[in-house]
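> okay, here's the prediction I keep looking at, along with the sequence it came from:
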Amino acid sequence: MKKILDYILSSVYLVYFGLLLVVFHAIQVVAFNVFGRNTQQKVVFALNFMITYGWYLTGTTVKFRQLFELPTNRPIIFIANHQSTFDIPAIYWFLRKYKPVFVSKIELAKGIPSISYNLHKSNAALIDRKDGKQAVSEILRLSKFIHENNYSAVIFPEGTRSRSGIMKPFAAGGIAALIKKAPNALIVPIAIQGNNLFDPNKGLFPLVSFSKLSWTVLEGIEPKGKSADEIAQQAQEAIQKILG
């Protein structure tokens, strides 16, 4: 009976999700071309609010905790574990104050309504995981952007999603590149829980109804005097404590 309910509620949510992407794509295009990037980004925040709280259509609950105050007068590099495609919307919405820009695989930059358009307009680092030189160049560009504009960057150092919930080792290369041109950035870990259980399938269907999702923003790590490897390890250990 629960599996049947998963299929029914997932169908409702994914229709809702698809409509959001199509409708907000058109709104983004108008907002960017008529009013500019800042307005387009406000539209993106609204889209991610709708995506995040739309999960209640499946009986799923969302919990966000920020355990420490974060500065707004310096760049921030958010480091999170990666469990699902749905890790991203809540980060966009709940951390919108810090103007997050993502490190994303380049495959997402075309063909997906709303998402692909925003990746291009938000200055996201679009990396080709088969081309290390290109990936580093893109992340360095984003590093310079957040330094010059006091934005934040979001990176998933595992590289790929862990559907088991067990974190893969954090790669330090992307973190090193982000710090290089934004040496004053604060490193902030985010622990994501429950998304691997909510979305255990590669095709987003069916989702598991009545899941419990949470995002916990942890204490910042000052990068001064630390190597990228040390930062990656410290961030992973902090996240692991939350995941248990």
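In hand now; what should we look at?
> when you work out contacts or count neighbours from here on, use the C-alpha atoms and nothing else.
Fine.
> name the helix or strand for the residue nearest to the spatial centre of the chain, please.
Nearest residue to the geometric centre of the chain (C-alpha atoms, centre = their mean): I88, 3.3 Å. Counting by DSSP states H and E, the element that carries I88 is helix 87-94.
> A further structure is provided below for comparison with the first:
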Amino acid sequence: MDITQQTTHYRGNKLKLYLGSAVLFAGMTLSLVIIAPSILIGLAFPFSVRYQIAGVWVRFVLWLAEVFCDLHYEVEGMENVDPAEPSIILSKHQSAWETIAFRHFLPMHSVLLKRSLLWLPVWGWAMAALKPIAIDRNNQRAALRTLLARGKIYLDQGLWVLVFPEGTRTAPGEVKKFNAGGAMLAQQTGCPVVPVAHNAGVYWPRYSFLKYPGTIKVKIGPKIESKGRKAHDVNAEAEAWIARAMKDM
């Protein structure tokens, strides 16, 4: 369901929908005035401190969404997550929700993102302090080199690495071919891949101000071993698992 279709066919209280979305937006924006500088101050402390500070904002945003937008989430498959085994997360990408919420229930991780996001005043600088893997999407070869180099460093440090192999947010029902960068990182490091499917785009649509009530479903698949395997095969297995999980939602 695309944004226009969902907005047109919404049968709930539209005043509540708009007011709740406005409160969420205002709360997210205003709270950044406090959280972002706090993360930057956290540069004087271990990385885990900065990550925990960011986690406070994440929990606040999820609370705002629940209280004012009646937007909840449920996670299936947490038994497939072993925080002690650094892994590469290959996830469906539909909205901004997963870039926020994953920090709450997945192990401490680095996120692959476009470098231009780090140029945003204050908040971009704060994101830079959270050990992202920032790439130039216009230079694919350089982007892959950065992913492989920085990803290995962070995995060696015990962090997980989150990659959205579709490369950009896709509308619900839209399918894009997976890029193999995350699988190549898994092949080179021997770390497993953990596939993740979700339907956040139905309730928190991309490029939309409105956030719809409901329950976002997240499915975490069994780990996919990479040792002794080709990146293409690892990537194809993750893509197939996510496609099946999306059909079941």
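Happy to help now that I have it. Computed from a predicted model, the values in this text were never measured in an experiment.
> what does the residue nearest to the centre of the first structure align to in the second structure?
Using TM-score structural alignment, the partner of I88 of the first structure in the second structure is T99.
> thinking I39 of the second structure is in contact with G124, fair?
No - assessed by C-alpha atoms under 8 Å, I39 of the second structure is found out of contact with G124, at 11.0 Å.
> of the two, who's got more company?
Taking other C-alpha atoms under 10 Å, I39 of the second structure and G124 do not tie; I39 has more neighbours (26 against 15).
> give the aligned range of the helix or strand hosting the more buried one in the first structure.
According to DSSP H and E, I39 of the second structure maps onto helix 14-41. Counting by TM-score structural alignment, helix 14-41 of the second structure pairs with residues 3-30 of the first structure.
> in a strand, that's where K177 of the second structure is, yeah?
No - K177 of the second structure: not assigned to a strand; according to DSSP: H, G, I helix; E, B strand; the rest coil it is coil.
> which position in the first structure aligns with it?
By TM-score structural alignment, K177 of the second structure lines up with P169.
> and the gap between the closest residue to K63 of the first structure other than its chain neighbours and G111 of the first structure?
Leaving aside its sequence neighbours, K63 of the first structure sits nearest to S214 (C-alpha to C-alpha, 6 or more residues apart in numbering; 4.5 Å). Distance of S214 of the first structure to G111 of the first structure, given as C-alpha to C-alpha, to the nearest Å: 29 Å.
> the more surrounded of the two?
Relative neighbour count places S214 above the other of S214 of the first structure and G111, with 17 against 10, counting by other C-alpha under 10 Å.
> thought the more buried one was touching L197?
No - S214 of the first structure is beyond contact range of L197, at 11.8 Å (criterion: C-alpha under 8 Å).
> pull out the buried positions in stretch 120-132 of the second structure.
122-123, 125-132 (16 or more other C-alpha atoms under 10 Å).
> ranges for the helices of the first structure?
With helices called from DSSP state H, the first structure shows them at 2-30, 37-54, 87-94, 115-121, 132-149, 173-180, 195-198, 228-243.
> now the first one on the second structure. Mean distance?
Read that as helix 2-30 of the first structure. For helix 2-30 of the first structure, the mean deviation from the second structure after alignment is 1.4 Å (mean C-alpha distance after the TM-score superposition for the first structure).
> sort out which residues of that helix are buried, please.
Under the neighbour-count criterion of 16+ other C-alpha under 10 Å, helix 2-30 of the first structure has 5-7, 9-11, 13-14, 16-17, 20-21, 24-25, 27-29 buried.
> and for stretch 184-193 of the second structure?
Buried, per 16+ other C-alpha under 10 Å, within stretch 184-193 of the second structure: 184-189, 191-193.
> from E66 of the second structure, how far out is E79 of the second structure?
25 Å.
> who's more crowded, these two?
E66 (18 against 9).
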